[in-house]
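Chemist: return atomic coordinates for the entry below.
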Amino acid sequence: MRANQARLDFDALRHNLAHARSLAPGARTMCVVKANGYGHGGLAIAQALEAHTDALAVACIEEALELREGGVRCPILLLEGVFAADELPLAAEHNLWVMIDNHKQLQWLEQAQLAAPITCWLKVDTGMHRLGVQPEEAEAFHSRLMACANRTGELVTCTHFASADDLSSDQTARQIELFNAITASLPGPRSAANSPGLLGWPDSHFDWIRPGYMLYGNSPFAQAHANTEALRPVMTLTSAVISLRDLAPGDSVGYAATWTAERPSRIATISIGYGDGYPRLANNGTPVLINGQRVPLVGRVSMDMITVDVTDLSEVAIGDEAILWGPQLTAGEVAGHAQTIGYELTTRMPARTPRVITAP
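Modeler: All right, here's what the predicted structure looks like:
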């Protein structure tokens, strides 16, 4: 069997959640486990978090039903709401919370024949311009939802930040100011803080926080920040050396000969590639850990293999462990070498790479 594993430390997961809650001790917590738990395994992540959170959030009803079928009973919010009217009876049957962000979704809710009413959140657009009702429509939507017989419980008004991961941008402060103005006359709880909002913008915490990326131990910021120092990566992506060879100056490695040795070089081949979730666009020099020491990626990433320059290591052998990202080499750092973000690396992790829980 190939040595590839995505090792998951659920002690780190719960530690990160405790850190999130400590940043906003007066708020309730909704853990975001969409996209298969950001690639970590949605059901296993939800089961590990359920007893420690007030609610969970997913993107769509398919993700929610998978969690319900796996025994998860806590509230689950559909962040994008429903995509068709016939999803509402399913939401009512499985006690799912539903986001309302447009006229059609509100009409479906008002006209539905449901066995039980549904808890709803109302999204307002404060500048992301992706989902949400317009600021001038918020009061009318809120009033109709409050009067809707198919709605029950608290009506949470929420928004989403466009640039909270950029601490130098003034857009988040402007969104918070607008959100405060919109909700000043609207009763009920409010929610705005995603991971970067929670970590970097304390004025955004309000009544509900929605940590996602930070739960998995990754910082959403490009620069260092005091509130990210306590985060512990949940996933460690590992593989192993499967071959070693010596190259003379002028010899090239891999498809299209994108790297050529300038000195006598020792090259190790590792049994992981873009078919296993390692980014194909990772460039020459991307760090990899062999026996805990950094070595540079050389040559183009293949579907099933990569090659690294181990010339400067005193000892390396077939079977030695390779770490592609984890606590000593963050997914964010690797992503920077592939012109992407750490979010993409973990969420695109395929089923081919087994998830192995190392700390329950």
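
Chemist: use CA for all of it now, contacts and neighbours both
Modeler: Noted.

Chemist: so who does Asn218 touch?
Modeler: By C-alpha atoms under 8 Å, 6 or more residues apart in numbering, the contact set of Asn218 is 231-233, 330-332, 342.

Chemist: same question for Ala192.
Modeler: So Ala192 contacts 158-161, 204-206, 208-210 (C-alpha under 8 Å, 6+ apart).

Chemist: if you set the cut-off to 10 Å instead, what comes out?
Modeler: Residues in contact with Ala192 (C-alpha atoms under 10 Å, 6 or more residues apart in numbering) are 123, 157-161, 175-176, 179, 198, 203-210.

Chemist: got it, and Ile176?
Modeler: 126-127, 159-161, 182, 192-193, 201, 203-204.

Chemist: can you rerun that using 8 Å?
Modeler: Per C-alpha under 8 Å, 6+ apart, neighbours of Ile176: 203-204.

Chemist: that one in helix, strand or coil?
Modeler: helix (DSSP: H, G, I helix; E, B strand; the rest coil).

Chemist: cool, Val356 as well?
Modeler: strand.

Chemist: number of nearby residues for it?
Modeler: 15 (other C-alpha atoms under 10 Å).

Chemist: what residues sit buried inside the lengthiest strand in the chain?
Modeler: Looking across the chain with DSSP state E, the single longest strand is strand 235-247. Residues 235-242, 244, 247 are the ones in strand 235-247 that count as buried (16 or more other C-alpha atoms under 10 Å).

Chemist: how about stretch 21-40?
Modeler: So for stretch 21-40, counting by 16+ other C-alpha under 10 Å, buried means 21, 23-24, 27-40.

Chemist: residues contacting stretch 18-27, please?
Modeler: Contacts of stretch 18-27 (C-alpha under 8 Å, 6+ apart): 29, 198-199, 202, 205-209, 211, 214-215, 230-231.

Chemist: which PyMOL command selects the buried ones in the residues you listed?
Modeler: Here is the PyMOL command that selects only those of the contacts of stretch 18-27 that count as buried (16+ other C-alpha under 10 Å):
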select buried, resi 29+198+199+205+206+207+208+209+211+214+215+231
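
Chemist: here's the other one to compare against:
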Amino acid sequence: MRLATAEINLTALAHNLAQVKRFAPNSKVMAVLKANAYGHGLVKIAQHLNDADAFAVARIDEALALRAGGLTKPIVLLEGFFNKDDLPILLANNFQTIIHDEYQLAALEEAELEAPLLCWLKVNTGMHRLGIAPEQFDEFYKRLQKTPNANNTVNLMTHFACADDVNNTKTVQQISQFDCLVNNINQAHCLSNSAGIIAWPNAHGDWVRPGLMLYGVSPMANALGEQHQLKPVMRLTTRVIAVRHVPANEAVGYGGRWKSDKATQLAVVAMGYGDGYPRHAKEGTPVVIGKQRYGIVGSVAMDMISVDIGQNEHNIKVGDRVTMWGPELPVEEIAQCADTIPYELLCNITPRVSYEYQP
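Modeler: Next up is the predicted model:
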């Protein structure tokens, strides 16, 4: 019996990429595949994003894994490089790098490379994470134009801090600041992550970089993917491994934190924080067995969760499939029940979960 399984719907993935293109029809698409493609499987997902124009990852090992998997599209390192000795590796593998600080720029200028790299200059317009200060822009851009180690094409990028909230004026300020810096420069611009693609069409620019929305999950605050015509790519499932009768007022699970006020039945399912399910999911967090929702009870353990199925009117039995999240049970909803965000749930899937890719 296959227990914890991440079922990956590749048709839904293609649909979501097409939806990105409908949102931003005049922009090229840089598909973001960092963190194992948000928990969906780095190489396999990349192999089914043929209509993307480029890939983006956080770190060089992710980029190398894509090349080892036979992927030939341009790959952008969103954090850039961290060691000057990596520069020949970037060049040999046709990687593009972000330049976001003085260390990186100086290392690039001092390197002895056989050919130039294509660079993206990242400007901090208010995220205050990576990126040069706006007042450094002219200097950095001129130095990149001057060094023989950088291609004359220097793409320009920033990152939104609050694009998921359409009522927050921060994004308007960031767009304005970026435009003031780069509008007179004839280079490609990239501002919009998934939330920017959906909510800020005036910031689509030459490139967009969808991440979460590719996987069918809404990047917007308090929204579901279906509201943007997105389809969930992952269904996380497992099986019932026991059905137990529990008398009234008997404590269940570690710490005995849950008791039923009447006799009931529990389905024990093979899922826990050892599979990546959130340990702090609240009592009543839904799962789907058959076509019916039931609530979890007691503490989420490493390997098992108890689900209150009442008098078991639907005749749930050992071996029945349980959906922890998926098209019929949005991961956004489970994230709210665990006081976290969908990104964390998807990225926390552990290696013992089996992956099943479906056309």
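
Chemist: so which of the buried residues of stretch 21-40 of structure 1 sit within helices?
Modeler: 21, 23, 34-38 (DSSP state H).

Chemist: so which of the residues you listed is the closest to Arg151 of structure 1?
Modeler: Using C-alpha to C-alpha, Lys34 is the member of those that sits closest to Arg151 of structure 1, with 23.8 Å.

Chemist: so the closest one touches Glu66, yeah?
Modeler: No - at 11.2 Å, Lys34 of structure 1 does not count as touching Glu66 under the criterion of C-alpha atoms under 8 Å.

Chemist: helix, strand or coil for Ala6 of structure 2?
Modeler: Under three-state DSSP, Ala6 of structure 2 comes out as strand.

Chemist: identify the residue of structure 1 aligned to it.
Modeler: Aligning on TM-score structural alignment places Ala6 of structure 2 opposite Ala6 in structure 1.

Chemist: ok, that match - contacts?
Modeler: With C-alpha under 8 Å, 6+ apart, Ala6 of structure 1 has these contacts: 235-238, 353-356.

Chemist: just put the contacts of Asn218 of structure 1 in a markdown table and tack on secondary structure.
Modeler: Below are these laid out as a markdown table (three-state DSSP):
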| residue | secondary structure |
| --- | --- |
| Leu231 | coil |
| Arg232 | coil |
| Pro233 | coil |
| Thr330 | coil |
| Ala331 | helix |
| Gly332 | helix |
| Gly342 | helix |
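
Chemist: just put those residues in TSV and tack on distance to Asp86 of structure 1.
Modeler: Below are these laid out as TSV (distance: C-alpha to C-alpha, whole Å):
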residue	distance to Asp86 of structure 1
Leu231	40
Arg232	41
Pro233	39
Thr330	42
Ala331	39
Gly332	40
Gly342	35
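
Chemist: residues contacting the most centrally placed residue in structure 2?
Modeler: Closest to where the C-alpha atoms of structure 2 average out (C-alpha atoms, centre = their mean) is Tyr38, at 3.7 Å. If you count contacts by C-alpha under 8 Å, 6+ apart, Tyr38 of structure 2 has them with 211-212, 215, 343, 346-347.

Chemist: any idea how far Val154 of structure 2 is from it?
Modeler: 28 Å (C-alpha to C-alpha, to the nearest Å).

Chemist: do the same with Phe140 of structure 2
Modeler: Applying C-alpha to C-alpha to Phe140 of structure 2 and Val154 of structure 2 gives a distance of 11 Å.

Chemist: give me the more crowded residue out of these two.
Modeler: Legend: neighbour count by other C-alpha under 10 Å for Phe140 of structure 2 and Val154, higher for Val154 (22 against 19).

Chemist: which strands and helices sit next to the helix or strand that one falls within?
Modeler: Here Val154 of structure 2, judged by DSSP states H and E, is contained in strand 150-157. Under the contact criterion of 3 or more C-alpha pairs under 8 Å, 6 or more residues apart in numbering; DSSP states H and E, strand 150-157 of structure 2 touches strand 117-122, helix 137-146, strand 189-192.

Chemist: check the mean deviation of it from structure 1.
Modeler: Taken over the aligned residues, the distance from strand 150-157 of structure 2 to structure 1 averages 1.8 Å (mean C-alpha distance after the TM-score superposition for structure 1).

Chemist: list the contacts of that strand.
Modeler: Under C-alpha under 8 Å, 6+ apart, the answer for strand 150-157 of structure 2 is 108, 116-123, 141, 144-145, 182, 187-191.

Chemist: of those, keep whichever come out buried.
Modeler: So, by 16+ other C-alpha under 10 Å, the buried ones in the contacts of strand 150-157 of structure 2 are 108, 117-123, 141, 144, 182, 189-191.

Chemist: mind putting those into JSON lines with distance to Leu17 of structure 2?
Modeler: Below are these laid out as JSON lines (distance: C-alpha to C-alpha, whole Å):
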{"residue": "Leu108", "distance to Leu17 of structure 2": "34"}
{"residue": "Leu117", "distance to Leu17 of structure 2": "28"}
{"residue": "Leu118", "distance to Leu17 of structure 2": "25"}
{"residue": "Cys119", "distance to Leu17 of structure 2": "25"}
{"residue": "Trp120", "distance to Leu17 of structure 2": "23"}
{"residue": "Leu121", "distance to Leu17 of structure 2": "26"}
{"residue": "Lys122", "distance to Leu17 of structure 2": "25"}
{"residue": "Val123", "distance to Leu17 of structure 2": "27"}
{"residue": "Tyr141", "distance to Leu17 of structure 2": "32"}
{"residue": "Leu144", "distance to Leu17 of structure 2": "33"}
{"residue": "Val182", "distance to Leu17 of structure 2": "28"}
{"residue": "His189", "distance to Leu17 of structure 2": "20"}
{"residue": "Cys190", "distance to Leu17 of structure 2": "17"}
{"residue": "Leu191", "distance to Leu17 of structure 2": "18"}
